[in-house]
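1. Got a sequence here, can you model it:
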Amino acid sequence: MLGRRSEVLRLGGDRLRLRPWAGEAGTGLLIQLTPGSAVSDDATAAAVESAISRGYHRLRTSALSHIESEPFLRAGFKPCRQLALLTRPIQNRLPGITGNIAIRKARRRDHPAVLAIDRDAFEPFWQFDRHGLHDALRATHFRRFRVACKDNDTGLAGYAICGRSGPVGYLQRLAISPNQQGQGAGAFLVIDGLKWMARWGVAQAWVNTPQNNTGALRLYERLGFEQVPPGLQVLEAVLAP
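-> Alright, predicted model coming up:
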């Protein structure tokens, strides 16, 4: 029976979330919930067996560092997408920006519009569905979910999800409607998130984006982020029943 919901796999001291990949029947997404270090080879093998037992025929990982990738590569996974990883110290001064962009707290009734923006802003491989949005909103204990709109405009221009854990902050998702890109919404949302992190004592902010997303890279670098080689990668395996 094909798994159709998100579930947490507890494998020894490692925790991974297994859920369907958005828009691809039979493909599962494996999210490492203990970031920063590699899971065990036994946990990797058990996760693959769980995916097979749930009817998945293809399995992809979330974005992993090269250290986190090692057990999956040993298990036969192959790189399928590369991401740039960027960081900036919070105490560095933010550039000034101007514009008629309003930022407000996202509400539950905004979720359909947020997901529509996400579909328009990203190629199918990266798009969120409701499970992806739900996972992003609970990826850290503390989060900030904001939407942007132009003054006197009831439609949304974009949204951002930021999170924090101790002294580390994350820009977990930023999506701007294509017809609003280049008009300041992205910069307003990023700066809003960085100011929130600063108020809570975060020292360093991190963000990743596909290496071919030149618009996002220009935005982040303009706002003081610097790339950290070699970046991150998404891995993929075809599962044999």
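
2. contacts and neighbour counts: CA atoms only from here.
-> Noted.

3. In the chain, where's the longest strand?
-> Longest strand in the chain, counting residues (DSSP state E): strand 78-89.

4. what residues does that strand touch?
-> 63, 203-211, 220, 224-237 (C-alpha atoms under 8 Å, 6 or more residues apart in numbering).

5. Let's see which of these end up in strands.
-> Secondary structure assignment by DSSP E places 204-210, 226-227, 232-237 of the contacts of strand 78-89 in strands.

6. Of those, which is the most crowded?
-> L232 (25 neighbours; other C-alpha atoms under 10 Å).

7. Look up the closest residue to I176, ignoring the ones flanking it.
-> Spatial nearest neighbour of I176, excluding adjacent residues (C-alpha to C-alpha, 6 or more residues apart in numbering): G158 at 4.0 Å.

8. Who are the contact partners of the residue nearest the centre of the chain?
-> Closest residue to the average C-alpha location of the chain: Q172 at 4.6 Å, with C-alpha atoms, centre = their mean. By C-alpha under 8 Å, 6+ apart, Q172 lies in contact with A136, A160, I161, C162, G163, V207, N208.

9. Now do the SS call for the first one.
-> The one in question is A136. helix (DSSP: H, G, I helix; E, B strand; the rest coil).

10. Mind naming the longest helix for the protein?
-> Secondary structure of the chain per DSSP state H: the longest helix is helix 185-199.

11. Can you mark which positions in that helix are buried?
-> Neighbour counts over helix 185-199 (16 or more other C-alpha atoms under 10 Å) mark 185-194, 196-198 as buried.

12. just the angle between that helix and strand 204-210, please?
-> Angle, helix 185-199 to strand 204-210, by axes from the mean of the first three to the mean of the last three C-alpha atoms, to 10 degrees: 150 degrees.

13. So which elements touch helix 185-199?
-> Other elements packing on helix 185-199 under the criterion 3 or more C-alpha pairs under 8 Å, 6 or more residues apart in numbering; DSSP states H and E are strand 101-105, strand 142-150, strand 158-165, strand 168-176.

14. residues making contact with that helix?
-> By C-alpha under 8 Å, 6+ apart, helix 185-199 touches 90-91, 94, 97, 101, 103, 144, 146-149, 157-160, 162, 164, 169, 171, 174-176, 205, 219, 223.

15. One more, so I can put them side by side:
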Amino acid sequence: MTNEAESSATTQAVSPAASLAVPSVDEPVMLRGSGGAARVRPWPFQPTVAHLVILHQQQRLPSLADLGRWGEQLRSLGFTSVRTGALAVAAGLRVETAGYTPVQELALLAHDHPGAGAAAASQVSSARTSRLTERHLEVASAIDCAAFGSGWQLDGASVADVCRATPRHRGRLAHFDAPGDTVGDTPGGTTGPAGYAITGRDARQGFLQRLAVRPEVQGHGVGRLLVHDCLQWLARWRVQRVLVNTATDNAAALALYERAGFHRLGERLRVYERSLA
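-> As a prediction, this is how the structure comes out:
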């Protein structure tokens, strides 16, 4: 996810003295401190790992005291470790000082002319796209699990979180025939969705939040189709810049984005983790 903003999802606040069961994935927990706030839910498919999303739309970063107190609260909830979302340099240095270690590095890319990128694309795939709705969340999760390695996959609730991460979003499913609710086969005997993408926007800033393509249909233009759809939608809203991130060792994704007109920025993002044992 490129951007994490406070969502309208139902949340429960946690005070320093709280002692609750591990929260369900449908009820994110809000942690508040003197220097900032964060949202927590279990990491997808790893219920004892807390996913800590430091909310970006705030004046200050959490203090070291906040991070220490939050760790104690999460331990009391039954979590055994905590993993952050993708953090920029300043937030990364703060959590490192609090005892977190980096577990993933992400390249950050930008597209400064989404209108030109959308106009330049021609027919890139025999696939087509349709709207990704709430009933398709588990379909998107199944595609995500096939596309990404263990530990970095999204469940249905996390796909919904990505949709809520920006004030406006567009979710699309790519498929080679009529859209369905099950993941199908490869081109030549295809049924159902082959990939999905979630695009977000906040005023004139755009984000390609998540893109996943089933491995067996990669190379058939599905990723290019979804990137083109992203740029086309953002161009219609006169977005001036689009950001996307991907793991630094994901050569296929980096090549896909660079062919679409994205360029790498000097800044990199990192995901951090800390044991609560």
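
16. Tell me how they score on TM after superposing.
-> Overlay of the two chains. TM-score (TM-score structural alignment, normalised by the length of structure 1): 0.93; 240 aligned residues with a C-alpha RMSD of 1.8 Å.

17. of all the helices and strands packed on helix 185-199 of structure 1, which lies closest to Q32 of structure 1?
-> Closest to Q32 of structure 1 of those, according to C-alpha to C-alpha: strand 168-176, at 14.8 Å.

18. corresponding residues in structure 2 for that closest one?
-> The alignment of strand 168-176 of structure 1 onto structure 2 (TM-score structural alignment) covers residues 205-213.

19. what comes up buried for that stretch?
-> G206, F207, L208, Q209, R210, L211, A212, V213.

20. quick check, distance from stretch 149-163 of structure 1 to the centre of its chain.
-> The chain centre lies 18 Å from the centre of stretch 149-163 of structure 1; the measure is C-alpha atoms, centre = their mean, to the nearest Å.

21. Next, the distance between the ends of that stretch.
-> 21 Å (C-alpha to C-alpha, to the nearest Å).

22. Would you mind listing the outside residues contacting that stretch?
-> 100-103, 113-114, 117, 136-137, 139-148, 169-177, 180, 185-186, 189-190, 193.

23. tell me which residues in it are buried?
-> Burial within stretch 149-163 of structure 1, assessed by neighbour count using 16+ other C-alpha under 10 Å, is assigned to C149, K150, L156, A157, G158, Y159, A160, I161, C162, G163.

24. Tell me which residue of structure 2 lines up with the third one.
-> For L156 of structure 1, the equivalent position in structure 2 is taken to be P193, counting by TM-score structural alignment.

25. And that match, how far from E138 of structure 2?
-> According to C-alpha to C-alpha, P193 of structure 2 and E138 of structure 2 sit 12 Å apart.

26. Then T246 of structure 2?
-> Taken as C-alpha to C-alpha, the span from T246 of structure 2 to E138 of structure 2 is 22 Å.

27. Ok, G99 of structure 2 next?
-> Using C-alpha to C-alpha, G99 of structure 2 is found at 35 Å from E138 of structure 2.

28. between the two, who's got more neighbours?
-> E138 (18 against 14).

29. Nearest spatial neighbour of the more buried one, chain-adjacent residues omitted?
-> G156 is the one closest to E138 of structure 2 (C-alpha to C-alpha, 6+ apart), at 4.9 Å.

30. which residues does the corresponding residue of structure 2 for I31 of structure 1 contact?
-> Under the alignment (TM-score structural alignment), I31 of structure 1 pairs with V53 of structure 2. Taking C-alpha under 8 Å, 6+ apart, we find V53 of structure 2 in contact with E4, A38, R39, V40, T84, G85.

31. Can you find the partner of the third one in structure 1?
-> Residue correspondence, TM-score structural alignment: R39 of structure 2 in this structure matches R17 in structure 1.

32. For that match, which non-adjacent residue is spatially closest?
-> Spatial nearest neighbour of R17 of structure 1, chain neighbours left out: V8 (4.4 Å); criterion: C-alpha to C-alpha, 6+ apart.

33. Can you say which helix or strand has the one you found in it?
-> Per DSSP states H and E: V8 of structure 1 is located in strand 7-11.

34. what residues does that strand touch?
-> The contact list for strand 7-11 of structure 1, computed with C-alpha under 8 Å, 6+ apart, reads R15, L16, R17, L18, R19, A43, A46, A47.

35. Apply 10 Å and report the result again.
-> 15-20, 30-33, 39-40, 42-47, 50 (C-alpha atoms under 10 Å, 6 or more residues apart in numbering).

36. what about burial for the residues you listed, which qualify?
-> 15-20, 30-33, 39-40, 43-45, 47.

37. which part of structure 1 lines up with stretch 157-173 of structure 2?
-> Alignment of stretch 157-173 of structure 2 against structure 1: residues 131-147, by TM-score structural alignment.

38. From start to finish, how long is that stretch in a straight line?
-> By C-alpha to C-alpha, one end of stretch 131-147 of structure 1 lies 19 Å from the other end.

39. returning to what we had before: how far is the longest helix of structure 1 from where the chain is centred?
-> In this view, helix 185-199 of structure 1 has its centroid 16 Å away from the chain centroid, taken as C-alpha atoms, centre = their mean.
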